[in-house]
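> Next comes the sequence, and after it the predicted model I'd like to discuss.
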Amino acid sequence: MIARLRTSWVAVMLIVIASVFVPTNAVSAHAGLISSEPKASSWLAVSPTEIVLVFDEQVGVVFSRVTILDQEGNEIINAKLIRDQSDPRIVRASINTLPNGTFVVVWRVASADSHPVQGSFAFSIGASSSDVTAVMNAGISDRHGLNNLFNVIRFAMFASVLTLLGGAALVAFGSRSAPSIRTHMSLWSAWAVALFASVQALFAYGPHASGVKIYNLTDLSLLGDTMTTLFGQATLARVLLLLLFSFMLITIDRRSQRWWRMSAVAIAVAIAGSMSAVGHPSNQSPVGLSVALDMVHQLAVSMWVGGLFLITIDRKYWLRSTQSMLWFSRIAGYSVAILVVTGIGQTILLMDQFADLFTIEFGQKLSVKVLLVVALVALGGLSRKTLHAAGPAKLHQSVLVESLVALIIVGITALIVALPPRAQASLVPFETTLKQSGLIATVTVTPARVGTTEIHVSVASLDGTFLQTQSITGRVGLPERSLPSGPISFEKTGLNHYTAIVSFAFAGDWDLDILVKPTDTTTVLFSTDVLIKE
């Protein structure tokens, strides 16, 4: 019997691990910028009249904005983005005429799943450019205090909703005696925290999504804008559902009646739906299946972890009832099985490839979470064995340890839901400076990825004397795939500045040769390797 139990728990843990390690193709759950006008690190002869951003999914524009900084980091333009009428993935903002120089564009939009995303890129106008790396890094890393606040809100929301729904189910279905005062107070406390966190999220989302400071929490205009978004509507629905659930707590003494149980289950399902509507599942295809899997996943976690939290809070009451603990042990086992199935389904819809588990933040945190879940399942197996052998009185320390592990898992989950589950397309350009025969050439390939890109070449003399190049030609090839060098046609776009449009069909180290003709009788060859990514 013990051998069979051990085999079963090992099998469950292996399946849990497998549920994460399933590679798949999926759409992104967070918006990623795939192109822009002006392009990143591009050189323009004249000022653009607008900023155009193209994403890989539809983005929200209620709180979107684009800020243009000069080379010193000073804000010179702050404009609201509007959605393109022909393509919901494209947003644009009209801007005033800019002088010559190098500028940094910092953009911020909301993904289809309501999570804000931010990025930056630079472009130059005229013949010269400046190093704005520090300005770009400052712009892209400026997270404001509300990101941390939102992490706290999510953690409080997840922990309290799990305890409320799972605890109410334990009282309703797992106990025949009247619940203790501590159990009553624990359920009401979980309800109060869930309600407060939901209301707080309504006020905080506007400042969070628009990237403003924490003191804007009281800005009612931002609250009004929040109510026009899916996040605001789903969160308001959750507030109303929690208010309705308070009636179930008031009448919990009638929990054995059919109407009470059906009503409680219906409200619990609706609360789970309000949370799935503003998470990764809301942006997966097929949406119905993704949201359904996430709702079932949440409810299964509630039955297991939420019940565990309530038992830990009121161990004196629950650990004296063998019948209640046997019921919980059985339900926890079923919940783990459901978690495995729904976890595999969610993984198939979310994850892109095995390597992402180690190369992107979402995968790294998810791997840690899964290892902790495996540990929690193992601890649960030991507690189950103790329950059958010695009774619930011996579980005081084990349920406390399990709850601590579960609480860490909830904390990691609160961080994971705000992260993109796939590697975002990179718009990082390739840039290098080459010196040859008294000349210096600045070469920029933007973006440095498979597909159509721009190659910019700017040439100057090393000693600072006046130079006016006659022409520039080039060739590019990929030796590792036996692709011979093909010609590149450059167009003059400014004094000693040339641009070419090139299509890179494969990722790899491409050989780029640039032939500069500073005079009618002189040609200078610049050669470099360009790393093109997927």
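Looks like it arrived, so ask away. These numbers were taken from a predicted model, which means no experiment stands behind them.
> going forward, measure contacts between C-alpha atoms and count neighbours the same way
Noted.
> So for stretch 224-237, what gets flagged as buried?
For stretch 224-237, the neighbour count (16 or more other C-alpha atoms under 10 Å) marks 226, 227, 229, 230, 231, 232, 233, 234, 235, 236, 237 as buried.
> can you tell me which of those residues lies nearest to residue 163?
Within these, the smallest distance to residue 163 is 18.5 Å, found for residue 235 (C-alpha to C-alpha).
> try it against this one:
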Amino acid sequence: MLLLQAPYALGQAMSIGEVFGAVDDVLQTRLGTWLVVRGSILLAFLILIRQRNLHEKPIYRMTAILLGIGLFATFSISGHPGMREFSVLSIGTDIVHFLSVSAWMGGLVTLVLLGRKWQSESSRVISWFSFTATISMPIMVATGVAQAWRMMEGFQNIFSTTYGIVLSVKVLLVVVAIAAGTRARQLFKSKKVEQQDLKEIKFSKTIVVESMIGIVVLAVTAVLVSVPPLSVSGAAAFETSVVQANVIADIRVTPARVGEVEVHVVLSPPGGALQSIEEATARISLVAEEIPAIPIDVQLVGTNHFQAALLVPRAGDWLLEIFVNSEPGKSLRFSAVVEIND
């Protein structure tokens, strides 16, 4: 991923020599730094796995847990949670969510892949998974809801936004998965589980069904990541691109109507995502100058990606102005006239 980041960020094909030559630039970015940390942790995991004689020792398990927390932290710190307001709380919640999902899905996948091999120690294996799932699933739901609440700034628009609708589908699937898992664990507790009992109660099939639902949940989550949290579904949006000094600003105002709107500004400097722009200010004013300029609180939510929420009081043509510092001592102004409807 370290080698692929430069062509991805620049949005263009690169020769092998250019890719390797751009590695140093990638390492100077926030993502590049945490990619190196992630690689180091994965290498430590590989070394730890090979030490089979230590697998039953407490120090091994504690080390594995700490490495797992560190691994998930690299995703949270280098991603959106690390760039939001109260980032420490957001990162912590994100890490706990990752750990809970891994404990649940990891246990399911392990049981499915082992197949009948684990039936020789069925009571021990299923008891372990039952205990782990019982704890991890409620934590997974709680942290997921907390993160969604922060991303959507409340749940008042949950059924009027694309993000909210996709999130609702995900929650429904999780509830179904929890019901399937709960049923399986109730069957397990109601019988003395031996090999013949497993065949009779079809415990293995229940585990496979729960795993399949879990995979669908992960697929829905992948869709959820690509959807803006506050964009109203079905509402008209204003979109334009403005160029200043070879820096492209892709501006999106959603919805373009009176009331609460969301502004997204994605900047594309000549160096792509490798050239980080971390400061921006904005304001909006009525072209007819009947209303004084309204300052906009702009937040950095991703690499060269700024977001803001504001209240537009009336319809008309509004002048949106964005000011960024593309380089030290160099300020650029991007402007666009946005038509706001009733």
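It's in. Bear in mind that the values here come from a model prediction, so they are computed numbers and not experimental data.
> could you dump the buried residues of stretch 224-237 of the first structure to a markdown table with distance to residue 267 of the first structure and secondary structure?
Below are these laid out as a markdown table (distance: C-alpha to C-alpha, whole Å; DSSP: H, G, I helix; E, B strand; the rest coil):
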| residue | distance to residue 267 of the first structure | secondary structure |
| --- | --- | --- |
| 226 | 24 | helix |
| 227 | 22 | coil |
| 229 | 23 | coil |
| 230 | 20 | helix |
| 231 | 19 | helix |
| 232 | 19 | helix |
| 233 | 17 | helix |
| 234 | 14 | helix |
| 235 | 14 | helix |
| 236 | 14 | helix |
| 237 | 11 | helix |
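> in the stretch 1-150 of the first structure, which spans are helices?
Along the stretch 1-150 of the first structure, counting by DSSP state H, counting those that start in this stretch, helices occupy 2-20, 133-141, 146-174.
> Packing partners of the first one?
Secondary-structure packing of helix 2-20 of the first structure (3 or more C-alpha pairs under 8 Å, 6 or more residues apart in numbering; DSSP states H and E): helix 322-350, helix 361-390.
> do that again at 6 Å, thanks
Counting contacts by 3 or more C-alpha pairs under 6 Å, 6 or more residues apart in numbering; DSSP states H and E, helix 2-20 of the first structure is packed against helix 322-350.
> List the buried residues for the next helix or strand after the helix it packs on?
Next helix or strand after helix 322-350 of the first structure toward the C-terminus (DSSP states H and E): helix 356-359. Residues 356, 357 are the ones in helix 356-359 of the first structure that count as buried (16+ other C-alpha under 10 Å).
> So which residues of the second structure form strands?
For the second structure, the strands defined by DSSP state E cover 238-244, 247-254, 259-268, 280-286, 294-296, 299-302, 305-312, 316-327, 330-340.
> Quick one: distance of the shortest one to the chain centre.
Strand 294-296 of the second structure has its C-alpha centroid displaced from the chain centroid by 29 Å (C-alpha atoms, centre = their mean, to the nearest Å).
> Check the gap between the residue nearest the centre of the second structure and residue 311 of the second structure for me.
Centroid-nearest residue in the second structure: residue 225, 5.3 Å away (criterion: C-alpha atoms, centre = their mean). To residue 311 of the second structure, residue 225 of the second structure is 25 Å away according to C-alpha to C-alpha, to the nearest Å.
> Same check on residue 16 of the second structure?
Taking C-alpha to C-alpha, one finds residue 16 of the second structure at 49 Å from residue 311 of the second structure.
> out of the two, which sits in the more crowded spot?
Higher neighbour count among residue 16 of the second structure and residue 311: residue 311, with 13 against 9, using other C-alpha atoms under 10 Å.
> Spatially nearest residue to the more buried one, not counting backbone neighbours?
Once flanking residues are discounted, residue 311 of the second structure sits nearest to residue 260: 4.5 Å by C-alpha to C-alpha, 6 or more residues apart in numbering.
> Could you check how many residues crowd around that neighbour?
With other C-alpha under 10 Å as criterion, residue 260 of the second structure counts 14.
> you'd agree it is up against residue 309?
No: assessed by C-alpha atoms under 6 Å, residue 260 of the second structure is found out of contact with residue 309, at 7.0 Å.
> picking that back up, can you find the partner of the residue nearest to the centre of the second structure in the first structure?
Aligning on TM-score structural alignment places residue 225 of the second structure opposite residue 417 in the first structure.
> same check, this time on residue 132 of the second structure
In the first structure, residue 132 of the second structure lines up with residue 331, judged by TM-score structural alignment.
> what about its match, distance to residue 190 of the first structure?
21 Å.
> do residue 460 of the first structure as well
Taken as C-alpha to C-alpha, the span from residue 460 of the first structure to residue 190 of the first structure is 68 Å.
> same deal with residue 416 of the first structure?
Applying C-alpha to C-alpha, the value for residue 416 of the first structure to residue 190 of the first structure is 22 Å.
> what does residue 290 of the first structure give?
Computed with C-alpha to C-alpha, the distance linking residue 290 of the first structure and residue 190 of the first structure is 27 Å.
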